[in-house]
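Chemist: Below are the sequence and a predicted model for it; my questions follow.
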Amino acid sequence: MARSDILVTTTENIPGKKYEIIGEVFGLTTQSKNLIKDFGAGLKSMVGGEIRSYTKMLEDSRSQALERLRQSAADVGADAIVMMRFDSGSIGGDMQSVVAYGTAVRFIADND
């Protein structure tokens, strides 16, 4: 299955689907702040408001983490990922790490 075809959901159950659990999968990325943008962000923090360069960095990081999560699931033969979550944190004050994680599952035929 192509990684773009892998269903990702934050729910525990997928309506109408039965599946077996494969295991945990992760997608991780770490981004560093741009020094020029960091200077501008420092100025912005004095007057308030959204720091768009950081927002963009986090949006890009989440997208990359999600893409890596899908690849991790494809690598183990998953059809979907359930209970997907994001987590993030700072590293050393100038880097931001974002992880997407969930449970990889494989659909099974309904033999009723």
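Modeler: That came through, no problem. Residues are numbered from 1 along each chain as shown.
Chemist: Going by C-alpha atoms from here, please, whenever you check contacts or count neighbours.
Modeler: Will do.
Chemist: Show me the helices in the chain, by range?
Modeler: 35-47, 52-75 (DSSP state H).
Chemist: so what secondary structure elements neighbour the last one?
Modeler: Looking back up the chat, that one is helix 52-75. Taking 3 or more Cα pairs under 8 Å, 6 or more residues apart in numbering; DSSP states H and E as contact, the helices and strands that helix 52-75 lies on are strand 18-32, strand 80-91, strand 95-108.
Chemist: second one coming, line it up with the first:
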Amino acid sequence: MGIDEYGGGQSPQSAVLVVTTNDVPGYRIERVIGEVFGLTVRSRHLGSQIGAGLKSLVGGELKGLTKTLAQTRTQAIERLVEQAQSRGANAVLMMRFDVSEAADAGTEVCAYGTAAVITPRHA
């Protein structure tokens, strides 16, 4: 498995900039639209649970679960971007993740932040 399978984030071609900061250097916040989020819930299949259980006996990274979590976070960001864009935003500020168990059925991953309209500052 390559490094791309363990990473994530938005596509460089995205029309909505997603940052974890309060502002974007070189840009002015024109309008704050409000909170947006992208949510997904993933169940674990039996094979990965058995593999993870066996791996926990000897220690080490659970690569299958790492890959699944990276894919899940990417999907949550994609949904966050879709919601922000549908509300007229071109940026999401202060993006964060929240991860929790969902009724013992799987893992809930929520990407959330503040949708805003930003414009470049002119010198």
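Modeler: Sure thing, it's come through. Predicted model, so just to flag it, every value in this text is computed and none were measured.
Chemist: picking that back up, deepest of the helices and strands packed on helix 52-75 of structure 1, which one?
Modeler: Comparing these by mean neighbour count (mean count of other Cα atoms under 10 Å), strand 95-108 ranks first with a mean of 20.
Chemist: Have a look at how far, on average, that strand is from structure 2.
Modeler: Mean deviation of strand 95-108 of structure 1 from its aligned counterpart in structure 2 after superposition (mean Cα distance after the TM-score superposition for structure 1): 1.0 Å.
Chemist: other SSEs contacting that strand?
Modeler: With contacts defined as 3+ Cα pairs under 8 Å, 6+ apart, strand 95-108 of structure 1 has these neighbours: strand 18-32, helix 52-75, strand 80-91.
Chemist: For Glu12 of structure 1, find the nearest of those.
Modeler: Among those, the nearest to Glu12 of structure 1 by Cα to Cα is strand 80-91 (5.3 Å).
Chemist: Where does the closest one end up in structure 2?
Modeler: Per TM-score structural alignment, the counterpart of strand 80-91 of structure 1 in structure 2 is residues 91-102.
Chemist: And Met84 of structure 1, how close does it get to Ala104 of structure 1?
Modeler: 9 Å (Cα to Cα, to the nearest Å).
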